[in-house]
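>>> Structure for this input, please:
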Amino acid sequence: MEPAWTRSNGSGPEPVQQSRPGAGPTETAAEPEPNQYLDPRLVQRFSQSGISNYSVLLLHPSSGALYVGAKDAIFSLQTKTLTEEPRVIYWNVSNSNHESCKNKGKREMECHNYIRLLQFLNETHIYACGTYAFDPQCAYISLLDFTLERLENGELRVESGRGKCPFEPSHHYTAVMADGVLYAATVNNFLGTESLISRATGKEGERIRTQTSVSWLSEPEFVSSAFVPESQDSSEGDDDKIYFFFTEIAREFEFYTKVKVPRVARVCKGDIGGLKTLQKRWTTFLKAQLVCENPVTGARYNILRDVFTLQREPGSRSSTRFYGLFTSQWERDEVSAVCAYDLQEVSQALAGSYKEVKRDCNKPAYPEPDLYPRPGACLTSSLKVEGFPNSLSLPDKVLTFVRDHPLMEQPVKARPLLEKKGTKYTKIAVSLAPLRLASSELDSTPILYLGTDQGELHRAVEVGEQAMLIEETVLFPSDEPIQNIQLDKDSLYVGSSSAVVKLPLVNCSKHSSCQDCVLARDPLCGWDPSQSACVQPGKSQGVLQDVEHGEAFKLCPDTGKCDPQQTVVKAALGIRMVLPCMPPSSWSRCVWKLPKDLPAASQRADGLEVIVSQSSLGEYSCSCMENEISCDTASYTLEVGDPTMAAVGSGSRKYTMGISFFCLLLGVLLGALGFWSFNRFTGSKLRHTEQRYAETPNSPSILSEGMPLTEKKNRLNGLNIYANVNEVCDEAKENGNTLTTMKHTGAPLASCEESSI
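A predicted model of the protein is given here:
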């Protein structure tokens, strides 16, 4: 089993978006590199040879089964252990469909049956849909024996998937099941040019869809959907609603390029279309713009990637909140943001003024309509008593207006909870930790799980108006996007193109000290003084925990970590050294005290880089500050001498001064010979090379004191792991490279002439 990397701090077919039940500053400082393993015993993986695209996950909470949709296959896994032999349904494309697909100009890899939809139809069946070689089909899975249901004649019980499932595996798509009826947002033709939101199953007379108009849908990219049974909390007998989230081309702006805008659209479950106007079309389709903008920097994120629906107070529909993942159309560098929208804010926007798309600047805005019932509104109990039993009884004027004005004037605004540069988030899931913060009136704290396009899983905790990253875990050995995240009570399931991974929601044991445990700011972890261990708060009394401020130095007993032992470092003149100093957490900022006459030094994320000279000798100390509390983390005295006397660690990493001096002398002689042997042009190139060697690139931080460095293999698990220093420099000598190396235990190495302690 391949281990997953974790750091504590704060492509194949596109993913299938499964609907789910149910602000922080932009980072500028360098983040700490991964420095811990996620215990391999806590991570389970599932994959099967020849099968890929494990992008659809459906969790059955009561039976302990995880259903996985992949290419040409559907699996039933036991959540207790993914390593058990799974039950599997192979749903392959027929030879005739496969050949027809290729004859239409599609690639062979596209002419398979990519499972895009798994939804519980009822207690006994799952409704499943796949692309089926660009001819989407749907079938029924019996939960009793986990087989595809068949007709009396033995043939599979299948039906057309048009309007329920996309034709192409990479098309953006979403669907949700509401009381046994499927509501889907997808494309309706082979070319993918006709998008629609529809009630895709149920009674034939009640299957309705969106109007074919750019004012309704304009090249949308659907990402998520949610069923909110608002009638349960309504005193007015309101209808249940289905929400769809997507990005589309804005028609209300006239610009030199296509401007994309994120939207939320809503339809009512009781809508069955109009009698004359809007026949077989939604009469309650309204949409509003979502704004995710930082008011300080002015950064606006206009492309929606994913949405997770959460009840902030379990059981209360009115507490529903939508967490959205955004990127920007305008930023050159990769950047992501998370914004959250309350259901009440969305409802207010949809109950506000209608937007008139003006093509003439001199044309006045459309006045508010004096129409009854309100266009686009769901039918409440009082309206039904007044003579509007269903949407078929609505007046034509009301239907005509909502047909021409589906967009609302007022957007739904939010400022980012989290902004992350250099990262592209693909999926989000949110859970609630049983912890009440001083900044909140609720008894729970949201924890965000964010999947990236590089196979990483980030974890953040929402505190007030911002979310703080507390952990980053690399789950997959190659750069493959996370395509799905499903939450269970104690576990998390992640799907990608190559595998399904199960890992625990919490792993407090990785924090070995009180300071590390408290500084992690994990709502699911706290320090138990009686056990001298980091544990889950619910399983122990009197734990030390401070999620909001992380004031470990006030809570934790003195363990001497703020009084580091003075380390004497001896090295030869001209050697480049790295003095390690790792911040206790990602919120810490470290400052070095340097010798008075030090000409220059380069501070890195893992320490301080200096070149040993007479002026660089002296005392160095590293102090890290968090929450205005400073703590001395490392202290060194740099002297000229034999480095083997000051090196600490394994003997394999100690080098004698004689070997270093010999290699250094040989390098100088070769350099001098080359200088006198070649012309000025060659000499200038040589000086350029020497300058390049003097510039040390960033190297990875200390992984752990007890873990040996291993050979670099194509960014193993997404990290730059450097080879053993002996092997690197022995190989260099075999190739005629005479650069000398000094390696002291516990520090990274940037090149063969760098020495670190």
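>>> alpha carbons only for contacts and neighbour counts from here, please
Noted.
>>> Could you report the neighbour count for Val668?
14 (other Cα atoms under 10 Å).
>>> So which elements touch the helix or strand containing it?
Element membership for Val668, per DSSP states H and E: helix 657-677. Under the contact criterion of 3 or more Cα pairs under 8 Å, 6 or more residues apart in numbering; DSSP states H and E, the helices and strands touching helix 657-677 comprise helix 680-694.
>>> Can you list the buried residues in the helix it packs on?
Leu686 (16 or more other Cα atoms under 10 Å).
>>> angle of the helix holding Val668 against helix 680-694?
In terms of direction (axes from the mean of the first three to the mean of the last three Cα atoms, to 10 degrees), helix 657-677 departs from helix 680-694 by 150 degrees.
>>> From the chain's centroid, how far away is helix 657-677?
Distance of helix 657-677 from the chain centroid (Cα atoms, centre = their mean, to the nearest Å) equals 50 Å.
>>> Could you find the closest non-adjacent residue to Asp443?
The shortest distance from Asp443 to any residue that is not its chain neighbour, by Cα to Cα, 6 or more residues apart in numbering, is 4.4 Å, and that residue is Arg436.
>>> I meant to write Thr6 there.
Thr473 (3.9 Å).
>>> How many residues are close by that neighbour?
22.
>>> doesn't Gln36 make contact with it?
No. Judged on Cα atoms under 8 Å, Thr473 makes no contact with Gln36 at a distance of 9.5 Å.
>>> joint contacts of those two?
With contacts defined as Cα atoms under 8 Å, 6 or more residues apart in numbering, the residues adjacent to both Thr473 and Gln36 are Trp5, Thr6, Arg7.
>>> between these, which is closest to Phe46?
For Phe46, the nearest member of these is Trp5. The distance, counting by Cα to Cα, is 17.7 Å.
>>> which stretches of this protein form helices?
For the chain, the helices identified by DSSP state H occupy 95-103, 343-350, 381-385, 396-404, 514-519, 552-555, 657-677, 680-694, 725-734, in order along the chain.
>>> so can I have TSV of these showing distance to Arg576?
Putting the helices of the chain into TSV (distance: least, Cα to Cα, whole Å) gives the following:
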stretch	distance to Arg576
helix 95-103	60
helix 343-350	58
helix 381-385	78
helix 396-404	71
helix 514-519	31
helix 552-555	34
helix 657-677	13
helix 680-694	9
helix 725-734	15
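>>> The ones you listed: which one's closest to Asp360?
Among those, helix 396-404 sits nearest to Asp360 (Cα to Cα), with 16.7 Å.
>>> Any buried residues in the closest one, and which?
Val398, Leu399, Phe401, Val402, Arg403.
>>> what does stretch 242-251 give?
When burial is assessed from 16+ other Cα under 10 Å, stretch 242-251 yields the following buried residues: Ile242, Tyr243, Phe244, Phe245, Phe246, Thr247, Glu248, Ile249, Ala250, Arg251.
>>> Nearest to Glu334 among those?
Ranked by distance to Glu334 (Cα to Cα), the buried residues of stretch 242-251 are led by Thr247 at 18.0 Å.
>>> Surely the closest one is in contact with Ala265?
No. With contact defined as Cα under 8 Å, Thr247 and Ala265 do not form a contacting pair (10.7 Å).
>>> Second input sequence below; structure requested for side-by-side comparison:
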Amino acid sequence: MFCVIMTHMIEWSVPEEKRKSCVAKGKTEDDCKNYVRLLEFLGEGGIYACGTFAFDPQCVFINISSFSLEKHEDGSMKMETGKGKCPFEPSQHYTAVMAGGILYTAATSNFLGTMYDISRATGIEQERIRTEQSINWLSDPEFVSSAFIQEDEKNNPTGEDDKIYFFFTEVAKEYDLYAKVKVPRVARVCKSDVGGMKTLQRRWTTFLKAQLVCEDRASGQRFNVLTDVFTVQHQPGDPSSTHFYGIFTSQWYFELSAVCVYSLEEITKVMNGPFKELKKTCENWINPEPIPTPRPGQCLNSALMEQGFESSLKLPDKVLTFVRDHPLMENSVVAAPLMIRNGITYTKLAVTLTMASSGLKQHMTTVLHLGTDHGELHKVAVVGPNATLIEEVPLFSAQEPVNNILLYKVMT
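Below you'll find the predicted structure:
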């Protein structure tokens, strides 16, 4: 495949022998090409790119000034494994985010696409940790989005650690039903987490997840499949004002879309609440008691460090065992839809906030930029409880889905 920027082009294709080997393993000709799934800017003026590379993910470094692939002294391409950083298959759900120069990913981690990981994929080898291989942690997930929330250096009195959030849809294990019910989730890990000493060794000790509920209370309609999330600060420069806007559809109804928004404050409250537990004797979910100290799953802060827990490696086994067995929170993060559209399937979302005047008063207007599965861009203004479609723009001549929306700010 090709990565194109303006008139410059880099060719990074799969060698013929490797392509034939991929096809011989039962994959299609198209899938055995190289699909670039990750492009992240590096601090030293380069771009880190990862591709599927015929079901053998690989990563390369792009020199921005010369716009070329970096090479070793012997002329060979500077390439490293992309396993854990990039999916094997071009159509697999995947998300990644850079946090302090370190890559965090949510992707499949094997050729068959049956194993899933949320991991710290780069950085010091000993600190590359991932989720436990347990259906209680991840149950056939479809990863959607991720966000790095960095604490305010000037206003962080408790010394809270930075956090990474992942959004996905998975098969629920908390419901005793015959059908596979999908549920949208938000999961959180902490930037300073380096795993446990014995229990949860090279695994997250801070992995917690909660259900996202997007429900129209008037009709009782619940939208249970999350397809995209856009992160925005309502007060620029204030991480605590972060909100997550999500596109939801339904597992049971087609061409039905809704947009719900969740605040970081609401998510944090749920993550600090009670845990959910399955009592083996009667197969009922209950709130476990007692919760060990220090609280399982919490991020490092000044209070923990003062108690001698300056690293996750210092956490007691009883705390790590508890969080290993109880990654799911009891309460859900609940929101009512900002808008619902019948007969339309939205695929991608971007959000802008603008100040508007009404008489002597000023109010915030949220503008949703929504891509459809038929290649249109819809612009929706949200003021209070009212959502108004103000523009529809056809983007493609064919009815192709919008797979990405990138906001571009014109400098004045």
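>>> Could you measure from the residue nearest to Thr6 of structure 1 over to Pro446 of structure 1?
Thr473 of structure 1 sits 19 Å away from Pro446 of structure 1, going by Cα to Cα, to the nearest Å.
>>> What's the local residue count around the corresponding residue of structure 1 for Ser397 of structure 2?
Across the two structures, Ser397 of structure 2 finds its equivalent in Pro477 of structure 1, going by TM-score structural alignment. Residue crowding around Pro477 of structure 1 was assessed by other Cα under 10 Å; the count is 19.
>>> where's Pro477 of structure 1 relative to Trp5 of structure 1, distance?
Relative to Trp5 of structure 1, Pro477 of structure 1 is positioned 10 Å away (criterion: Cα to Cα).
>>> show me what contacts the residue lying closest to Cys3 of structure 2 once chain neighbours are set aside?
Residue nearest to Cys3 of structure 2 in three dimensions, not counting chain neighbours: Ile10, with 5.7 Å by Cα to Cα, 6+ apart. Contacts here follow Cα under 8 Å, 6+ apart; on that basis Ile10 of structure 2 touches Phe2, Cys3, Val4, Phe67, Ser68, Leu69.
>>> Return the residue of structure 2 aligned against Gly315 of structure 1.
For Gly315 of structure 1, the aligned position in structure 2 is Gly237, judged by TM-score structural alignment.
>>> Just give me the neighbour total for its match.
10.
>>> follow-up on the earlier one: among the shared contacts of Thr473 and Gln36 of structure 1, which are located in strands?
Cross-referencing those against strands under DSSP state E gives Trp5, Thr6, Arg7.
>>> what's near enough to touch Asp342 of structure 1?
Contacts for Asp342 of structure 1 were tallied using Cα under 8 Å, 6+ apart; they are Ser319, Thr320, Arg321, Phe322.
>>> now do 7 Å
Neighbouring residues of Asp342 of structure 1 by Cα atoms under 7 Å, 6 or more residues apart in numbering: Thr320, Arg321, Phe322.
>>> Could you do Tyr262 of structure 2 as well?
Tyr262 of structure 2 sits next to His243, Phe244, Tyr245, Ala335 when contact means Cα under 7 Å, 6+ apart.
>>> Check the spacing between the third one and Thr122 of structure 2 real quick.
In other words, Tyr245 of structure 2. For Tyr245 of structure 2, the distance to Thr122 of structure 2 under the criterion Cα to Cα works out to 28 Å.
>>> neighbour count winner among these two?
When Tyr245 of structure 2 is set against Thr122 and neighbours are counted by other Cα under 10 Å, the residue ahead is Tyr245, at 21 against 17.
>>> surely that one meets Leu264?
No. The pair Tyr245 of structure 2 and Leu264 does not pass the contact test of Cα atoms under 7 Å, sitting 11.0 Å apart.
>>> about what we covered before: just want the angle from the helix holding Val668 of structure 1 to helix 725-734.
Using the same axes, to 10 degrees, helix 657-677 of structure 1 lies at 40 degrees relative to helix 725-734.
>>> Pull up the aligned stretch in structure 2 for helix 657-677 of structure 1.
On structure 2, no counterpart of helix 657-677 of structure 1 exists by TM-score structural alignment.
>>> Which residues in that helix does the neighbour count mark as buried?
Buried, per 16+ other Cα under 10 Å, within helix 657-677 of structure 1: Met657, Ser660, Cys663, Leu664, Gly667, Phe675.
>>> Could I get the contacting residues of Asn63 of structure 2?
So Asn63 of structure 2 contacts Gly46, Ile47, Leu69, Glu70 (Cα under 7 Å, 6+ apart).
>>> Pipe the residues you listed into TSV and attach distance to Cys22 of structure 2 and neighbour count per row.
Written out in TSV, the entries for these read as follows (distance: Cα to Cα, whole Å; neighbours: other Cα atoms under 10 Å):
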residue	distance to Cys22 of structure 2	neighbour count
Gly46	30	18
Ile47	27	19
Leu69	24	19
Glu70	26	18
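>>> follow-up on the earlier one: between the contacts of Tyr262 of structure 2, which sits nearest Ala381 of structure 2?
The closest of the contacts of Tyr262 of structure 2 to Ala381 of structure 2 turns out to be Tyr245 (Cα to Cα; 13.7 Å).
>>> Not counting sequence-adjacent ones, nearest residue to the closest one?
Counting by Cα to Cα, 6+ apart, Tyr245 of structure 2 lies nearest to Val261, which is 4.3 Å off, once chain neighbours are set aside.
>>> Contacts only, for that neighbour.
Taking Cα under 7 Å, 6+ apart, we find Val261 of structure 2 in contact with His243, Phe244, Tyr245, Gly246, Ala335.
>>> The residue nearest to Asp443 of structure 1: neighbour count?
14.
>>> Who are the contact partners of it?
Leu442, Asp443, Ser444, Thr445.
>>> I figured the second one hits Leu435, correct?
Yes. Counting by Cα under 7 Å, Asp443 of structure 1 does reach Leu435; the two are 5.9 Å apart.
>>> Compare these two and say which one has the larger neighbour count.
Neighbours around Asp443 of structure 1 and Leu435, counted as other Cα under 10 Å, are more numerous at Leu435. The numbers are 17 against 13.
>>> check contacts around the residue nearest to that one when sequence neighbours are not counted.
Counting by Cα to Cα, 6+ apart, Ser444 is the residue found nearest to Leu435 of structure 1 once chain neighbours are left out, at 4.8 Å. Applying Cα under 7 Å, 6+ apart to Ser444 of structure 1 gives the contacts Leu432, Ala433, Pro434, Leu435, Arg436.
>>> follow-up on the earlier one: trace the residue nearest to Cys3 of structure 2 over to structure 1, please.
Checking with TM-score structural alignment, Ile10 of structure 2 has Ile89 as its match.
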